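J.: got a predicted structure plus its sequence, pasted below:
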Amino acid sequence: MAERDELLLKIALLYYEEEITQSKIAEMLNLSRPTVASMLKEARQKGIVKIMIQHAEHDLLQKQASIRKKYHLQNLEIATLTNSNQKDIKAIAGELCTNLIEPLLPKIKNLGLGWGTTVYQYVTQANYLNLPDMKIIPLIGGVGLSHVKYHSNHLAFMLSQKYHSEVSYFYAPAIAESLEVKETLLKTNMLKEILTAGKNVDLAILGIGNPILSSTYHQLGYIDQTDTEILAKEKAIGDIGSTFFDKNGAPVFTDLSERMIGLSLEDIRKLKRVVIIATGEEKAESIETLLKMGFVTDLIIDETIADYLDQTKNPTD
């Protein structure tokens, strides 16, 4: 080993292993303190010293930065059970959504709201704020008899109570009983007004579903086994608003989708700011598809989805 490398190693061992200060090392070796600092830097550059950051959050933060850059996101939050007292990953995602959204709200006039179990977690954990100039607008039909707490109208009402804001209601089911019923509803002024308002919100908070494996439509009883088989045959991988879509982001048209009432994927793509909140590995592919379309501005996901997104190819490749 060269004489200088021996000195570099000696200084590194004294500093990093024996935890002796740079000033004391300088005194011991008859060197100046700036010389010791310089030689410690040289030891790192030559690979004699390698510094590794080992912390539970380090990999997560690197992954977060990588995904945010890859998909040009304004914000990305990853829900993890690490260092959390909560056991429900949806609840953690809901809390992250609250922390992300609420500082933005004083500048928001119209807040669009989707539906589902994860959006529900955001609403239940929302803080009490005074936002009388803001209006909350459901973006999909919100009338039904089962699992009412996940419906858009109920969520919008709950949130308006917490934020002391105005609220509008979507007086229609997410899926009409027939195409004729849908067409009749769409002719009413109430639906025309709520759809127009939804298309002009400043910020939208939406959940994502997988109509084959996991979806709000299943939980609310809108989809049966026959519908699932048809959607699988048509290669639907996700749903957002009132649209089922395939891996290319193209709408999947079936008798079921023709009866859906709410903002379409095309409508959502034109919104100013779109926040997606989702958990569950089964939603990873559908989220990747939406991210590649370039309209999602903010994303709250869990670690399983983050791992999937981090390993996929850059959309520009």
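T.: It's in.

J.: rest of the way, CA atoms for contacts and neighbours
T.: Will do.

J.: and the helices in the stretch 1-150 of the chain, which stretches?
T.: For the stretch 1-150 of the chain, the helices defined by DSSP state H, counting those that start in this stretch cover 3-12, 22-29, 33-45, 56-70, 89-101, 117-125.

J.: now do the last one against helix 89-101, angle only.
T.: So that's helix 117-125. Orientation note: helix 117-125 sits at an angle of 60 degrees relative to helix 89-101 (axes from the mean of the first three to the mean of the last three CA atoms, to 10 degrees).

J.: presented hereafter is structure B, for comparison with structure A:
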Amino acid sequence: MSVRITEREVIKVSRMYYELHMTQEEIAEHEGWSRPTVGRILDRALKEGIVKISVLYPKNSIQRLESQLLSRFELTSAHVTPVYVDYLQSIGVDVGGNVGNYLTSILKPGDTIALSWGTTMSFVANNLPEWGGTKLTFVQSNGGIGRMGLSTDSAEIIEAFKRNFGGTGFLLPVPTIVDTQYIADAIKSDSMIKDIMEKVDRAEIVLFGIGKLSKTSVLYKAGYFEDREYDLLIKRGTVGDICSRFFDSNGNISDPDLDARTIGITLTALKKKKHSIAVAIGKEKCLPLLGALRGKFISTLFVDEILAQALLDEANVRGI
């Protein structure tokens, strides 16, 4: 820009454009600048945060969905994010941001929060507000070392919470599923792992996504299953998982042997938490989420508008 524009002038032009509804041509003529110069000033106002644009969504339909979810599934709280652009990335950003804002309203100094991992949890971690809480502890809820060299993003999620909220973080540096119960018990008896699991036990807040039984899932891609094992889970009526614990449409553990080989918080322990916060996006999560709700693993639910409606419709069809 050939003309040096002060911050005061940026504010002035912004008010003329956004509050007085003058066109860029009118502002250019009034100030003696070219129209492209005015356009660049308005761009600068947005980039520097002088102007912030927000879209106000109608609340009636959203509140209706939240009310229906609360009464149907006996939740403590339900949060539905409106969808105007049916694109998973956009939905994930919006839902993830809402989760972060909610956490700032319930977290207090000294709290421990257990965090799972996965695609949905990454949306939350990447859209946290800068809050600056004190003496918070973030701990990984279930093992997160992937096989086949693939990352589960568990470390990145913990780091994002530490960076935005402040506090200390603890990873659970083990596989989430091992070959035998004997190996799982041996790992859990290690003093370091035992210390981390005690932190998970102390956490009154657990934040997790809802996994769908699919070969596109993070667990499958991370190499935890062979095809025959996945096929067996399907035959047993498995619909999804929470923290790598697989359940059926009624919320029952679908494979006790697999569950015994899993390292991390149990679904029984999850039910006892003060805040068991589930985050789910996309209509394809309807059946696993319904199973999780029937198992009563969730006290607080964050979903998008499309999934919320699909969930209620499916519950009606099944007479739940």
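T.: That came through fine. Not measured: the values here are computed from a predicted model.

J.: what's the closest of the helices of the stretch 1-150 of the first structure to Gly262 of the first structure?
T.: helix 117-125 (16.4 Å; CA to CA).

J.: in terms of secondary structure, what does that closest one contact?
T.: Under the contact definition 3 or more CA pairs under 8 Å, 6 or more residues apart in numbering; DSSP states H and E, helix 117-125 of the first structure sits against helix 89-101, helix 152-163, strand 203-207.

J.: name the helices or strands packed onto the last one?
T.: Meaning strand 203-207 of the first structure. In this structure, strand 203-207 of the first structure makes packing contacts with strand 110-113, helix 117-125, strand 274-277, judged by 3+ CA pairs under 8 Å, 6+ apart.

J.: once aligned to the second structure, how far is that strand on average?
T.: For strand 203-207 of the first structure, the mean distance to aligned residues of the second structure following superposition is 0.6 Å (mean CA distance after the TM-score superposition for the first structure).

J.: equivalent range in the second structure for that strand?
T.: Aligned by TM-score structural alignment, strand 203-207 of the first structure falls on residues 205-209 of the second structure.

J.: stretch 236-244 of the first structure too?
T.: The aligned range for stretch 236-244 of the first structure is 238-246, by TM-score structural alignment.

J.: now the end-to-end length of that stretch.
T.: 7 Å (CA to CA, to the nearest Å).

J.: still on that earlier bit, pull the residues that contact the match of strand 203-207 of the first structure.
T.: For stretch 205-209 of the second structure, contacts defined as CA atoms under 8 Å, 6 or more residues apart in numbering pick out 112-118, 120-121, 141, 242-243, 270, 273-280.

J.: if we can go back for a sec, closest to Gln45 of the first structure out of the helices and strands packed on helix 117-125 of the first structure?
T.: The nearest among those, by CA to CA, is helix 89-101 at 39.0 Å.

J.: now the angle from the closest one to strand 203-207?
T.: Here helix 89-101 of the first structure points in a direction 170 degrees away from that of strand 203-207 (the same axes, to 10 degrees).

J.: which residues touch helix 89-101 of the first structure?
T.: Outside of helix 89-101 of the first structure, the residues within contact range by CA under 8 Å, 6+ apart are 77-81, 86, 117-123, 125-127, 277-279, 300-302.

J.: and what of stretch 171-187 of the first structure?
T.: Contacts of stretch 171-187 of the first structure (CA under 8 Å, 6+ apart): 140-144, 190-192, 222, 242, 256-262.

J.: since that was my last question, I'll sign off now.
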